[in-house]
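1. This is a predicted model, with the sequence first.
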Amino acid sequence: MDPVLPTPQVLVADPSYGAGLDPAESETAAVDVTVEGVPWRPITPGGGEGGELAFIDGAQQIEAWLTVTTPGDPRALPGAAFAVAAGAVITARGRTADIVGLRVRRAVVTVGDRRLHLAPVGGYAWESRCEAAQEATGLARRVGEVRQQLELALAEEIAHRDRLVVLDGRLSFIRDAAGPVVGAIKSHHRMYLPPEEARVVVGLGVGQRTPLFAIGEDRLSWYQRLPGVGDHGWAGILRGEVARSLGAQEARHLADRAARELPYFAGRPHRDPRAPQNLAPVAGLEARLRHRMGDRRLALRAVRRAAAAARLDDATRVGVAVAEPDPLAA
């Protein structure tokens, strides 16, 4: 009789949002799994008072690709015109959510150190930025950095000692937050834990977390499970992180609070293909931010009009070819 093989656990993700796990990044990172000083097994935080939470997210859209040429110089200078937005949802268990701090910025960014200037057109205005890397993803990465700067500034602005701020994505650099800030990472592009500790992740129940582990010198992290898509494998697994400078005791307190509180705000699979890790307040905020950024086609039309009188930093009048971005581009 053939042996019965174990049934694999398959997590299905919408391909519109990229791969759930990048094979090129599947090796484990250098981490310290001893920072909390407890055995590596699922932790169920004790009961605690709920409090106010603020969920922060941003959105971005590239509205035109630009190719800049100066008279007498055949070399092309790549660029992009784009919009970024950020906002926050302030809520608590059993309380109506409030969307606050909505802000939108438009900019044009170029590769290298020369800024391209576009005159305002029909209600559209663009900041001038530069220093995108000379590589295929350099412009897109620079757009992401501008969006992230907007999110971090908002996080620092609304932070309060009694409010848990949940930033969608990695923390990066929070400088002067006046209260606790947690990064909530929904996509797992890298395996941070060695196999023995990773077994604890797949064994988590809803509302449980792993012990803390350190990633490099600046972050303390943990995994926790959200409800809605099962309680096996990597289904519903969210990674949280805080600044290591907080110390292990404060990080433990914030990890416990996140494990207790975030399941109440898990996304619903029938409403959001990225649920439950894309938290419900974040999903609603994303829709509002995209509405605020406006119609990409109208922005593209404005860029084409403004490009007719574009100039570089040295006041050189330039020729600018404007191309429509891929409709799926961020």
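-> Ah, there it is. The structure presented is a predicted model; accordingly, all values stated were derived computationally and were not measured.
2. alpha carbons only for contacts and neighbour counts from here, please
-> Will do.
3. list the helices and strands the helix of greatest length in the chain packs on?
-> Ranked by number of residues, the top helix in the chain under DSSP state H is helix 138-158. Judged by 3 or more CA pairs under 8 Å, 6 or more residues apart in numbering; DSSP states H and E, the packing partners of helix 138-158 are strand 52-69, strand 77-91, strand 98-111, strand 127-132, strand 163-168.
4. any chance of those strands in JSON lines, plus distance to Ser16 and mean neighbour count?
-> Listed next are these as JSON lines, based on distance: least, CA to CA, whole Å; neighbours: other CA atoms under 10 Å:
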{"stretch": "strand 52-69", "distance to Ser16": "15", "mean neighbour count": "24"}
{"stretch": "strand 77-91", "distance to Ser16": "20", "mean neighbour count": "24"}
{"stretch": "strand 98-111", "distance to Ser16": "24", "mean neighbour count": "19"}
{"stretch": "strand 127-132", "distance to Ser16": "26", "mean neighbour count": "19"}
{"stretch": "strand 163-168", "distance to Ser16": "18", "mean neighbour count": "23"}
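5. ok and the longest helix of the chain relative to strand 127-132, angle-wise?
-> 120 degrees (axes from the mean of the first three to the mean of the last three CA atoms, to 10 degrees).
6. you'd agree Val322 is up against Thr69?
-> No - the pair Val322 / Thr69 is not scored as a contact, 11.7 Å apart, by CA atoms under 8 Å.
7. buried sites along the longest helix of the chain?
-> For helix 138-158, a neighbour-count test (16 or more other CA atoms under 10 Å) marks 138-140, 142-144, 146-152, 154-156, 158 as buried.
8. this is the other structure I want to compare:
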Amino acid sequence: MRISVSAWDPGYADTGEKTGEAAQAKMDLDVEVPAVKWEPIGSDVPAPPRVLLVDGVRRLDARVDIAVEGQPPVPGICASYGAGVVECDPGGGSTATIPVSRIERGLFSAVPDAGLTAGRTAAYVAHRSRASEPGDLLNAVQDRLTALEIEVATEAEPGRDDLLVIDGALRRRTHLPRAVGFIKSHQRRYLPDHLSSIIDKLEPGQRTPVFVLGTSWQRHTWYLRLPGGGDGSWAGIARLEAADDLTIAEVVALADSASAVLPRLASVAHKDPRAPQNLTPIAGLERRLRAKLGDPRLLLRGLRTGARAF
């Protein structure tokens, strides 16, 4: 087996929403409130005792070609990625801690045992993808990152009254207790035209009623306005998700709890260009995780050295 390494542009993004799926969305709007009675909903419940926010980062360090004797070269991706949990006490000031964080590196390809080392400490563990197309390799990286996010969220052990906030869609993580997905950007505005005017009415901290959204998977969802978003109709709007198998009472309790605490964690424009949706604790967690991924130039040099010695 022979592995050759070349540089890979690490800049890419995945919002977790698929445009094709959005076009096929089905909705039940008469869940919490009949659609004809929709109005903004504020929260008068106390903030949860503890908020746990989960996020992950990923970076593509290099692309590789893996030559197995007697077969054409197979492409692969060397990626560094990490996930962590930031813990906030809504009643304890602005202090936040990171109780759990983990960094991994992997070589993703259709070859089952193609691992590679970069220097003495950086090992890219073999992860097998279903196929060798670029999209399949990227999906394999994202699948492992999602699994790592589940692992760190489980390790954090959210309590019965805590709120667990997953940065991004809740897909494949709906089994986590007390969990809501937090979607910062909108590839599609799901509300039908006759209800979209409610977004204009939302004040910071107010949300829409809960409704059911189905694409290739089904979940409860609602929109929430955060403070500091500017003057646009959709400025500061985030969409949240909860598991489909929860009762409506359980979902409403999660929605009210999120409305009570997430506006307090919104970022501000002079500190974060993604404000206010990029919550301040998540931004801090992302910075910490990216720093722990290591220097990409040194890793690329190490990968090339390791490939020559393979």
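-> Nice, I can see it. Keep in mind it's a predicted model, so treat the numbers as computed, not measured.
9. Any chance you could compute the TM-score here?
-> Overlay of the two chains. TM-score (TM-score structural alignment, normalised by the length of the second structure): 0.86; 292 aligned residues with a CA RMSD of 2.5 Å.
10. Which parts of the stretch 151-300 of the first structure are helices?
-> All helices of the stretch 151-300 of the first structure, identified by DSSP state H, counting those that start in this stretch, fall at 195-202, 248-261, 280-293, 296-307.
11. And the residue nearest the centre of the first structure, how far from Ala184 of the first structure?
-> Centroid-nearest residue in the first structure, with CA atoms, centre = their mean: Gly169, separated by 3.5 Å. In this view, Gly169 of the first structure and Ala184 of the first structure are 5 Å apart by CA to CA, to the nearest Å.
12. And Leu138 of the second structure, what's its match in the first structure?
-> For Leu138 of the second structure, the equivalent position in the first structure is taken to be Ala140, counting by TM-score structural alignment.
13. Also Ile3 of the second structure?
-> So, by TM-score structural alignment, Ile3 of the second structure is left unmatched.
14. cool, Leu29 of the second structure as well?
-> So, by TM-score structural alignment, Leu29 of the second structure is matched to Val33.
15. Setting aside sequence neighbours, what's the nearest residue to its match?
-> Leaving aside its sequence neighbours, Val33 of the first structure sits nearest to Phe213 (CA to CA, 6 or more residues apart in numbering; 4.4 Å).
16. I'd say the one you found and Thr34 touch.
-> Yes - using CA under 8 Å, Phe213 of the first structure is in contact with Thr34, at 6.7 Å.
17. okay, these two: which has more neighbours?
-> Taking other CA atoms under 10 Å, Phe213 of the first structure and Thr34 do not tie; Phe213 has more neighbours (22 against 13).
18. quick one: contacts for the corresponding residue of the second structure for Gly79 of the first structure?
-> By TM-score structural alignment, Gly79 of the first structure lines up with Gly76 in the second structure. By CA atoms under 8 Å, 6 or more residues apart in numbering, the residues touching Gly76 of the second structure are 63-66, 107-110, 132, 137.
19. give the contact list for the residue nearest to Gly76 of the second structure when sequence neighbours are not counted.
-> Excluding the flanking residues, the one nearest Gly76 of the second structure by CA to CA, 6+ apart is Ser109, at 4.4 Å. Taking CA under 8 Å, 6+ apart, we find Ser109 of the second structure in contact with 74-77, 126-129, 131-132, 137.
20. hmm, 6 Å instead?
-> Going by CA atoms under 6 Å, 6 or more residues apart in numbering, Ser109 of the second structure touches 76, 128-129.
21. which one of those residues is nearest Ser6 of the second structure?
-> Ser6 of the second structure has its nearest neighbour among the contacts of Ser109 of the second structure in Gly76, at 10.6 Å by CA to CA.
22. Distance check, Gly51 of the first structure against Glu156 of the first structure.
-> Computed as CA to CA, the Gly51 of the first structure to Glu156 of the first structure distance reads 19 Å.
23. between the helices of the stretch 151-300 of the first structure, which one is nearest to Arg163 of the first structure?
-> Arg163 of the first structure lies closest to helix 248-261 among the helices of the stretch 151-300 of the first structure, at 11.1 Å (CA to CA).
24. Counterpart of Glu180 of the first structure over in the second structure?
-> You called it Glu, but residue 180 of the first structure is Pro. Pro180 of the first structure maps onto Arg178 in the second structure, by TM-score structural alignment.
25. Understood, closing this out.
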